[in-house]
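A.B. asks: Sequence plus the predicted model coming up.
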Amino acid sequence: MNELFRILVLPGDGIGPEVMEQAVRVLKQVSVQAGAHLELEYALAGGCAIDAHGTPLLDETMERARTSHAVLFGSVGGPKWEGLGFDLRPEIAILRLRKELNLFANLRPATLFAPLIEASTLKPEVIRGLDLMIVRECAGGLYFGEPRGIETLADGSKRGYNTETYSTEEIERVGRVAFTLARSRRNEVCSVEKANVTESGLVWREVMTELHKREFADVKLRHMYADNCAMQLVRAPKQFDVIVTGNMFGDILSDLASMLTGSLGMLPSATIGATKTAQSHDQTRFNPAVYEPIHGSAPDIAGKGIANPMAQILSVAMMLRLSLGMPKEAALVEQACIEALADGARTPDLGGNFTTSQVGDAVLTRLEQLAVVST
């Protein structure tokens, strides 16, 4: 491969740097095996950027993200920065990346790897073969709606307020991502909202219905209230193929879905926007895009070397597939993770005693073996 891929690496806070180190090791090995050329740039984001520069994300870092093929993001935040105002909280880093890069769809796969079937708290027969995708709208809704703020009332008490708002354009663009993904999977979409109690939910349902009728009639569509969806994910999760929902519900439901797979440390994510067609290949790519695990910075275990790096490594696999046009290599990374888990390479969250780096070693060993077989 002659193409040069520019990757911005933002390790973040807490366990972020620890799991990112293993993910980058995997990415470098893949690049060597595939003959790909990588240019990795590192920068601060989140709490560490606040400590060093007084802001969660420097303008300079934002510009690097714009000119990158993809951003590999760690986890940010922690108790150290909880007392800061909303304009300085570490999470502003990821929110700013999404907003200014016009990334509006967060893809969160919940796939149960066979070796982990006993790690889930649900019965094996309920979750065996689980493979669902949550498409979360991530540039609008309650997290971005205006007006928002905190005010002091006449009696001295405080009132916090946020606005849940969605437009036709915002709903249609994330809906198209969900319907398109479904066509390459089991061809089913479940649209989730609260149309029974919110106007924004009612508009969401109406727009999704019209979009489906107009452009995606070949895909099966059903609607479900968010509270029922949460219950159904625990009762019968395999009924779902692609779930598409708004920002807040997507945030909550994807965390719930992560535990179906055995651990929050197993779920990667991709945040994408408009597609671009690569010049040298007939492929649709998302450039730029942001790839990150959905787990937090876990400050309680930071520095102990026991954080699960699988979600960060699997985020690399998503990046290879969606932004770098390397689906074969992405599949090899995923298979290497499955085989490493089958060999017992598990951190304490999965009931094992491997360290973070030992799990990375196991994945690299399997990746090397699989590369030999594939050639």
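C.D. replies: Structure received. Residues are numbered from 1 along each chain as shown.
A.B. asks: Please count neighbours and contacts with C-alpha atoms only from this point.
C.D. replies: Will do.
A.B. asks: Now do the contacts for the most centrally placed residue in the chain.
C.D. replies: Central residue of the chain (Cα atoms, centre = their mean): residue 269, 1.9 Å from the mean position. Residue 269 makes contact with 106, 107, 108, 109, 291, 292, 293, 294, 315, 318, according to Cα atoms under 8 Å, 6 or more residues apart in numbering.
A.B. asks: Name the SS class of it, please.
C.D. replies: The local conformation at residue 269, judged by DSSP: H, G, I helix; E, B strand; the rest coil, is strand.
A.B. asks: helix, strand or coil for the nearest residue to it once chain neighbours are set aside?
C.D. replies: Nearest non-adjacent residue to residue 269, counting by Cα to Cα, 6 or more residues apart in numbering: residue 108, 4.7 Å away. Secondary structure assignment for residue 108 (three-state DSSP): strand.
A.B. asks: and residue 108, how many residues sit next to it?
C.D. replies: 28 (other Cα atoms under 10 Å).
A.B. asks: Same question for residue 88.
C.D. replies: Residues near residue 88, counting by other Cα under 10 Å: 19.
A.B. asks: Could you say which helix or strand holds it?
C.D. replies: Residue 88 belongs to no helix or strand when assigned by DSSP states H and E.
A.B. asks: What's the separation between it and residue 49?
C.D. replies: Plainly put, residue 88 is 10 Å away from residue 49 if you go by Cα to Cα, to the nearest Å.
A.B. asks: so what sits against both of these two?
C.D. replies: Common neighbours of residue 88 and residue 49 (Cα under 8 Å, 6+ apart) are 55, 56.
A.B. asks: Which of the helices or strands spans the closest residue to residue 309 other than its chain neighbours?
C.D. replies: Using Cα to Cα, 6+ apart and skipping residues adjacent in sequence, the residue nearest residue 309 is residue 19, 4.5 Å away. Assigned by DSSP H and E, residue 19 belongs to helix 16-34.
A.B. asks: buried residues in that helix?
C.D. replies: By 16 or more other Cα atoms under 10 Å, the buried positions in helix 16-34 come out as 16-24, 26-28, 30-31.
A.B. asks: could these be laid out in CSV, adding distance to residue 83?
C.D. replies: Output for those, formatted as CSV (distance: Cα to Cα, whole Å):
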residue, distance to residue 83
16, 21
17, 23
18, 25
19, 26
20, 26
21, 29
22, 31
23, 31
24, 32
26, 36
27, 36
28, 38
30, 41
31, 41
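A.B. asks: Below is structure B, check it against A:
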Amino acid sequence: MARIAVIPGDGIGNEIVDAAVEVLKKTDAKYRLNLSYVRHDAGGTAYDAYGTPLPEETIQAAIEADGVLFGAVGGDKWNDVAPDLRPERAILGLRKGLGLYANLRPVKVAESLIEYSPLRPEIVRGADLVIVRELIGGIYFGEKCESETVDGTERAWDVEGYSVPEVERIARLAFETARIRGKKLTSVDKANVLATSRLWRKTVTRIASEYPDVELNHLYVDNCAMQLAVKPTQFDTILTGNLFGDILSDEAAVIGGSIGMMPSASIGLEASLFEPIHGSAPDIAGKGIANPIGTILSGAMLLRYALKEEAAAKAIEDAVDEALADGYRTADLWREGFKKADTETMTAAILDRIE
């Protein structure tokens, strides 16, 4: 039996995670996956109940699970909470606790959604890429100073740092990912300016010799950002560090037209975590109108990467594509001529198409 730790978080978290669990259960019944579920709190909800955004039992349940399905955390309600107790600390704590060293964010533009992209159809048609982002190193986890006075002037600083083993680990995952996709890897850095990027590029280039079947090229981050908007179809797998990956993956998400559609997988040393990339959207929480597709597709990624159930994962993805092709749209995507769907209706449409 495979155990899934379900952590809804805040805002629309419960609604979208419940939808994804429904889809997983339907898929389980068809493919005999033998899944079980255990729910735990995190984020502002956990802070209200336990005084901490990430209770120890939540971390432990995640470590013991075969995969973690996560919703979203945060909201204006907790704006005045101390920095180390803010809801967002939950996801940072899970990254550390589970050793979530890599984030995989796929961006695939369905034919039925091309009109939603801010890019022209001829530019975005056929875009199908994945960004592999290092997740627990770099400037976000380096030494920092909030405020110090030097020669009478206040300043703050953050330190960027990467070690060779950190780069090797994420590079190998990226090459393995590219190997099962289009066999093309683009490593993104700022080696013309940053010492850490020069170490990154040197290490990735060396690791490439282990993967002679994968084509490697390098881009500076500013050029990559431009190329994602000019010709996204040129990319298959993109490898980059924590800071650059944070920015580029959000840019790439816009290509598809709705951030509510985008899933992600965070690969860990202890367990892996799967979540949509959008926020907790407290303004629509409880209204039943949230788009559940990003979370449902995150469930598909859980089946693929955590449980190695490729057929079951593809069944979910195909069901989503079919529901969209048949005209179902949640509020963030709805236009005249389509079938307006709330969270429950969209979930039902996907459930009906799992064959």
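C.D. replies: The structure has been received and is ready for your questions. Source: prediction; values computed, not measured.
A.B. asks: mind listing what the corresponding residue of structure 2 for the residue nearest to residue 309 of structure 1 touches?
C.D. replies: Counting by TM-score structural alignment, residue 19 of structure 1 corresponds to residue 16 in structure 2. Applying Cα under 8 Å, 6+ apart, we find residue 16 of structure 2 in contact with 71, 290, 291, 292, 295, 296, 343.
A.B. asks: Residue 110 of structure 2 reaches residue 321, doesn't it?
C.D. replies: Yes - look at residue 110 of structure 2 against residue 321 with Cα atoms under 8 Å: they come within range, at 7.1 Å.
A.B. asks: Give me the aligned partner of residue 329 of structure 1 over in structure 2.
C.D. replies: Under TM-score structural alignment, residue 329 of structure 1 pairs with residue 312 in structure 2.
A.B. asks: Whatever helix or strand that match lives in: average distance to aligned residues in structure 1?
C.D. replies: Residue 312 of structure 2 is part of helix 310-325 when elements are defined by DSSP H and E. Aligned to structure 1 and superposed, helix 310-325 of structure 2 gives a mean residue distance of 0.5 Å (mean Cα distance after the TM-score superposition for structure 1).
A.B. asks: ok, back up a step: Provide a list of residues in contact with the aligned partner of the residue nearest to residue 269 of structure 1 in structure 2.
C.D. replies: Using TM-score structural alignment, the partner of residue 108 of structure 1 in structure 2 is residue 105. Residues near residue 105 of structure 2 by Cα under 8 Å, 6+ apart: 130, 131, 132, 249, 262, 263, 264, 265.
A.B. asks: in structure 1, which of those remain in contact?
C.D. replies: Among the contacts of residue 105 of structure 2, the contacts conserved in structure 1 (both residues aligned by TM-score structural alignment, their matches' Cα atoms under 8 Å) are 130, 131, 132, 249, 262, 263, 264, 265.
A.B. asks: got a winner among those for most neighbours?
C.D. replies: When those are compared by neighbour count (other Cα under 10 Å), residue 132 ends up highest, at 30 neighbours.
A.B. asks: follow-up on the earlier one: the residue nearest to the centre of structure 1 maps to what in structure 2?
C.D. replies: Correspondence of residue 269 of structure 1 to structure 2, assessed by TM-score structural alignment: residue 264.
A.B. asks: what's the answer for residue 145 of structure 1, then?
C.D. replies: For residue 145 of structure 1, the residue aligned by TM-score structural alignment is residue 142.
A.B. asks: again with residue 239 of structure 1
C.D. replies: Under the alignment by TM-score structural alignment, residue 239 of structure 1 pairs with residue 234 in structure 2.
A.B. asks: how near is that match to residue 227 of structure 2?
C.D. replies: Following Cα to Cα, the distance that separates residue 234 of structure 2 from residue 227 of structure 2 is 8 Å.
A.B. asks: Can you lay out the contacts of residue 269 of structure 1 as JSON lines showing distance to residue 80 of structure 1?
C.D. replies: Shown next, in JSON lines, are the contacts of residue 269 of structure 1 (distance: Cα to Cα, whole Å):
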{"residue": "106", "distance to residue 80 of structure 1": "27"}
{"residue": "107", "distance to residue 80 of structure 1": "29"}
{"residue": "108", "distance to residue 80 of structure 1": "28"}
{"residue": "109", "distance to residue 80 of structure 1": "31"}
{"residue": "291", "distance to residue 80 of structure 1": "25"}
{"residue": "292", "distance to residue 80 of structure 1": "22"}
{"residue": "293", "distance to residue 80 of structure 1": "21"}
{"residue": "294", "distance to residue 80 of structure 1": "20"}
{"residue": "315", "distance to residue 80 of structure 1": "27"}
{"residue": "318", "distance to residue 80 of structure 1": "31"}
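A.B. asks: Share the number of residues neighbouring the counterpart of residue 87 of structure 1 in structure 2, please.
C.D. replies: Under the alignment (TM-score structural alignment), residue 87 of structure 1 pairs with residue 84 in structure 2. Applying other Cα under 10 Å, we find 11 residues neighbouring residue 84 of structure 2.
A.B. asks: swap in residue 176 of structure 1?
C.D. replies: By other Cα under 10 Å, 18 other residues sit near residue 176 of structure 1.
A.B. asks: and the end-to-end length of stretch 190-201 of structure 2?
C.D. replies: First-to-last residue span, stretch 190-201 of structure 2, Cα to Cα: 9 Å.
A.B. asks: Over which residues of structure 1 does it lie when aligned?
C.D. replies: Under TM-score structural alignment, stretch 190-201 of structure 2 corresponds to residues 194-205 of structure 1.
A.B. asks: buried ones in that stretch?
C.D. replies: Under the neighbour-count criterion of 16+ other Cα under 10 Å, stretch 194-205 of structure 1 has 194, 195, 200, 201, 203, 204, 205 buried.
A.B. asks: do the same with stretch 178-187 of structure 2
C.D. replies: Those buried within stretch 178-187 of structure 2 under the rule 16+ other Cα under 10 Å are 178, 179, 181, 183, 184, 185, 186, 187.
A.B. asks: For residue 296 of structure 1, see how far away the residue nearest to residue 309 of structure 1 is.
C.D. replies: 12 Å.
A.B. asks: now swap in residue 94 of structure 1 and tell me
C.D. replies: Applying Cα to Cα to residue 94 of structure 1 and residue 296 of structure 1 gives a distance of 12 Å.
A.B. asks: cool, residue 155 of structure 1 as well?
C.D. replies: Separation of residue 155 of structure 1 from residue 296 of structure 1 (Cα to Cα): 37 Å.
A.B. asks: Cool, thanks, talk later.
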